[in-house]
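J.: Have a look at this prediction, sequence included:
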Amino acid sequence: MARATDIEFSGPELCALSACEAVDLLRKGEVAPKDFLAASRARVEAVEPDINAMPTRCWDRAEDALESLDGSLAEHPGWLGGLPIGIKDLTSVSGVRTTFGTYAMRDNVPESSDPLVLRLEERGAIVVGKTNTPEFGAGANTFNDVFGMTRNPWNTTLNAGGSSGGAAASLASGEVWLSQGSDLAGSLRTPAAFCGVVGFRPSPGVAGGGPNGFGFHTEGVSGPMARSVEDCALFLDAMAGFDPRSPISFPAPDMSYRETVTRADEKIRIAYSNDMNGFGLTSQAMERDLRDAMALIARNGSVVEEACPDLPELDLTYRTLRAILWAALPGRAPESVQQHYKQTLRENIEYGRNLTIDDVLDAQLNRSKLFDNVTSFLDDFDVLACPVVGLHPGPVEQEFPAELDGEPLTDYITWLRYSYLATATGLPAISVPVGFNDQGVPVGLQLIGRHRGEAQLLAAARAVEIAVGGPFGPIDPNVTHR
């Protein structure tokens, strides 16, 4: 596997700092929040024409927020001190255009913010813009009829993944230090892998509740995205905590996630599966790159054993749980909205509408079996490691790959099978950059952790990051599409 060499970054010096370094400077008062805001704005204006990661910006609102920044929570471990962040365009921010990536809502401006946004702002985050997403987050390539395509900063002819592609691309190019994502079928894990950043899918309820209007939903969750594991832990500290507005939320841990990461043991016990007992599909190129990464990790002192738990009925279970969300939310929008939906979103909704009660019951029973199998398996390992996706990013114009090493893919989520397990079982998962392929594009490794084991999973991810020489970036976009 290729390693990072001579990564170029011509943006403001402040933008090259890690989020932890930036927040530490803000806490000490050595740099003013307005300086970070100015640096973020300069970088956004410099690179947006090439990547289209954050199409909606709200600089005036951000400046107003700085004027009213409340330091009463400055001792909270998740205090961000006035650091600019991005919010995905599926999450409402008061007074800021929020389109959900769908044409019928292109002019939607909500009056109130999502509870997670309110929490982040209370803890010193400054929202500077909305990051691009496919329509209602459906799809692993970020494009829509409102804003168009988001490009991968490492090679702008390639896609940035989805549905949190705008968040990942904005981080990789240094526009912001932290960016909120969300995840159903790897929606923050895949773009993190494609763009060389860290994407963390926490247990349901750790980082806020379910999607707007569907608070008891546990499959689609928000999570932190950042350029390093420690930055990701800091952002999770800012997100975490009991919220009476969320029926599934629970308290933050006694020790901060960031502190857990700083104490990480570099030697962990990893179960690695290249194909999840034949369930997933992996290209020869991806298999080679990940085996090289696992060899590096083993040489750094970790134990790597090829093993995987039994995963009965995972495909059908995941598809049923996923379809409930589509039928319940975008599937109940007014016809004036639905008439603009892309075909793949329509197909998702129709699948959900055609479920029987037995389908739903079977899915709930099966997910319990899967949970039991994985949790007992993890008694002997710190994490289960596997691909994030089975192939490297494709052309930005391609909605989803039609084949993998010559084998046809049956539909637009088949290639995302490695994302199903964490979603169906409610276990935390993280995508960590572990190097680059022969074309210089990042490669990510997925780690799945124990039940509500966010802290231990982040610590394991840090051990992996150390072993492979990360973190990487930020970078100047490699503009290859002109």
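T.: In hand now; what should we look at?

J.: make it CA atoms for all contacts and neighbour counts henceforth
T.: Noted.

J.: ok, Leu80 - contacts?
T.: Contacts for Leu80 (CA atoms under 8 Å, 6 or more residues apart in numbering) come out as 23, 123-125, 238.

J.: next one: Gly82
T.: 26, 33, 66, 69, 124-126.

J.: same question, Gly390
T.: 280-283, 286-287, 415-416, 418.

J.: Apply 10 Å and report the result again.
T.: For Gly390, the contact set (CA atoms under 10 Å, 6 or more residues apart in numbering) comprises 274-275, 280-287, 404, 415-418.

J.: helices or strands up against the longest helix seen in the chain?
T.: Longest helix of the chain, by residue count under DSSP state H: helix 357-377. Packed against helix 357-377, as judged by 3 or more CA pairs under 10 Å, 6 or more residues apart in numbering; DSSP states H and E, are the following elements: helix 314-328, strand 383-387, helix 420-425.

J.: for these, which one sits closest to Gln339?
T.: Closest approach to Gln339 among the helices and strands packed on helix 357-377 (CA to CA): helix 314-328, 14.9 Å.

J.: take a look at this one as well, against the first:
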Amino acid sequence: MSQPPITPDSSARAMVAAVRERRVSARELLELHLERIDARNPELNAIVSLDADRARAGADEADRYQSDGGRLGALHGLPFAVKDTHATAGWRTTYGSRLFADHVPDEDELIVERIRRAGVVLLGKTNVPEFAAGSHTFNRVFGTTRNPHDPTRSAGGSSGGAAAALASGMVPLADGSDMGGSLRNPASFCGVVGLRPSLGRVPEWPLYNQWETTSVGGPMARDVGDLALLLGVLAGPDPRAPHALGDPGRVFAEALPPGAGALDGLRVALSVDLGGAFEVDDEVAAVVESSAATFAGAGARVAAAYPDLREADDTFRTLRAWHLHAKLGPLLAEHPGELKQSLADNIRLGEHLSGADVARAYTRRTTLAERMRLFFQQYDVLVLPVSQVPPFPADQEFPAEINGRPMATYLDWMRSAYLITVTGCPAISVPAGWTAAGLPVGVQLVAPHGADRRLLEVAAAFEGAAGVRPRA
């Protein structure tokens, strides 16, 4: 049987197989993606620091290595653009800040080290908000990233460049990071899949504070199978990351069970707003509610239920402010006018925190983790919104209101994601529907800490049952 031709919209798994079987070379695959970048990136501004010549040299080297009988990595020959907050040796890495506009790191951070070792062909970076702060991707170095489904709309953030590049076929896979929803939110906005793994699943190094655990690295892809492929590269222990989980990456790269059978008998808790914890746009709420029928139709037992996360809002905001001040406070003091106002304000919030405030946040986080553990004795997965709104206009920093109700701060519309952050549980955004205007909406599936493989199986089964396919 003849194989379908490889295009930039093919799955990453199909691309890897085609390169291994020599049906397409790494150089040919790169050229297909460079053509797509030429066609889409001027409008979307998803990929920055593009270096086509260096990428072509890398692709040629990948082909020579294969011809010489070299051992091929899991992503051999795939074009790849790294999130611009992840230090990449020899490649301009700006963190979305004018203070680092010409910064070129001397070494890769661990997530990039693993991606390179898997055999990718680097072609550039993906755009981010300044220092990855905020779920809308814009900065004063490269400008705003736009949504492939409607370029007047936000692509989300902070991994917005990654999500927009994926959805438009400029790259087959993407890396990202997530503190308050930065893998999940842009995935929902752009109609792709984004996973915030369990704490410790994707180790990070170097960090200014190896024990800071609100932010994690993770994968994005156009479908759950491709995401599992990349998680297999990113996951696994490393001696430089003392809290890394011990499961090897191959656990996640193994083929997912076919069909929706993984949902049969699944105990699903579904909530649109966690009992009134946040406001949700009516169209988003309708998509989340409709997912109940998808689960039930595949044999799951769905109940209206949710965990008590009443301490999560203060916990997240306290730890976020403490983290931002610890990491960026000296930079703000040295360059007081160089950081965007919302980021500067959050850094300054951290100045006023006491040791008792931080201790309270960690104590409450411990309470939340225990409460989630007990909740998941009754249910296998929690379903809720990824983002409380569909993609908003790209010329706004954040949505000022939801259903006519004003948002007091620029974090309020992100609660559905960041309340889950402080539980430590893995959470994945999977495309689930569309607004009347044709904008994608994802649902967030949450599983017990450590159950990342089971979460992928459920997500893949839901993906197949829902049948929502990218349109960008």
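T.: Yep, that arrived. What you are looking at is a predicted structure, and each value in this text was computed from that prediction instead of being measured.

J.: just to revisit the earlier point, among the contacts of Gly390 of the first structure, which pair sits farthest apart?
T.: In the contacts of Gly390 of the first structure, the most distant members under the criterion CA to CA are Ala285 and Arg417, with 17.5 Å between them.

J.: if you count what's nearby, which of these two comes out ahead?
T.: Between Ala285 of the first structure and Arg417, counted using other CA atoms under 10 Å, Arg417 has the larger neighbour count: 22 against 15.

J.: who's in contact with the alignment partner in the second structure of that one?
T.: Per TM-score structural alignment, the equivalent position to Arg417 of the first structure in the second structure is Arg415. Taking CA under 10 Å, 6+ apart, we find Arg415 of the second structure in contact with 180-181, 273, 277-280, 312-313, 316, 385-388, 421.

J.: quick one: the one helix or strand Arg415 of the second structure maps to to the first structure mean distance?
T.: Take DSSP states H and E as the rule and Arg415 of the second structure turns out to sit in helix 415-421. Taken against the first structure, helix 415-421 of the second structure registers an average deviation of 1.7 Å after superposition, with mean CA distance after the TM-score superposition for the first structure.

J.: Tell me how far whichever residue in the second structure pairs up with Val443 of the first structure lies from Val284 of the second structure.
T.: In the second structure, the residue paired with Val443 of the first structure according to TM-score structural alignment is Val441. Distance of Val441 of the second structure to Val284 of the second structure, computed by CA to CA, to the nearest Å: 7 Å.

J.: For the two, indicate the residue with more neighbours.
T.: Ranked by neighbour count (other CA under 10 Å), Val441 of the second structure and Val284 place Val441 first, with 32 against 25.

J.: A helix includes Val432 of the first structure, no?
T.: No - in this structure, Val432 of the first structure is strand, not part of a helix, as judged by DSSP: H, G, I helix; E, B strand; the rest coil.

J.: What count of nearby residues applies to it?
T.: Val432 of the first structure has 30 nearby residues by other CA under 10 Å.

J.: again, but for the one 3 residues further on
T.: Gly435 of the first structure has 27 neighbouring residues, counting by other CA under 10 Å.

J.: and the gap between the aligned partner of Ala39 of the second structure in the first structure and Asn348 of the first structure?
T.: Applying TM-score structural alignment, one finds that Ala39 of the second structure aligns to Ala46 in the first structure. To Asn348 of the first structure, Ala46 of the first structure is 37 Å away according to CA to CA.

J.: okay, those two: which has more neighbours?
T.: Set Ala46 of the first structure next to Asn348 and count neighbours by other CA under 10 Å: Asn348 wins out with 20 against 13.

J.: Show me what the more buried one lines up with in the second structure.
T.: Checking TM-score structural alignment: Asn348 of the first structure goes with Asn346.

J.: In three-state terms, label its match for me.
T.: helix.
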